[in-house]
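Give me a model of this one.
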Amino acid sequence: MFNFVKQFHTQDDGAITVDWVVLTAAIIGLALAIIATIGAGAIDHSNSVGNRLTSQEILEY
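Below is the predicted model of the structure:
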């Protein structure tokens, strides 16, 4: 039993897979947070521009 625990402790097969999964999840989470922040600001700005354009009069010649 002690040999099993010793061998299990020294084996690192698959550890890099866990690192990549955690790193990828962190990058995706950061990207979603950035998209949500920029998206909210873009919607507010586009509504402001739309209201400004709606209030403009069109000149006829």
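
Could you use CA atoms for every contact and neighbour count after this?
OK.

what's the burial count for residue 14?
Residue 14: 8 surrounding residues under other C-alpha atoms under 10 Å.

Next, the structure of the following sequence, for comparison with the previous one:
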Amino acid sequence: MIKFFKNFRKDESGAVTVDWVVLTAAVAALAGVVYTSIESGASDLTAATGSYLGTKGPTD
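Alright, predicted model coming up:
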């Protein structure tokens, strides 16, 4: 039984998979944060542009 645990501890066949899962989760979280930031900035810019154009007349 001790030999089994020693071999299990030394076996790294699934370690790369765990690394990739963690890396992929981090990239997905970062993409979500960036999307939220861009979305709110674009909405603010659109509202500001609409307000500016609403105050201008056809001859301005």
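
now what about the TM-score between them?
The TM-score (TM-score structural alignment, normalised by the length of structure 2) is 0.89; 59 aligned residues with a C-alpha RMSD of 0.9 Å.

and the aligned residue in structure 2 for residue 37 of structure 1, what element?
Structural alignment (TM-score structural alignment) places residue 37 of structure 1 against residue 37 in structure 2. Residue 37 of structure 2 is part of helix 15-55, with elements assigned from DSSP states H and E.

mean shift of that helix relative to structure 1?
Once fitted to structure 1, helix 15-55 of structure 2 is off its aligned match by 0.8 Å on average (mean C-alpha distance after the TM-score superposition for structure 1).

Tell me the spacing between the match of residue 37 of structure 1 and residue 25 of structure 2.
19 Å (C-alpha to C-alpha, to the nearest Å).
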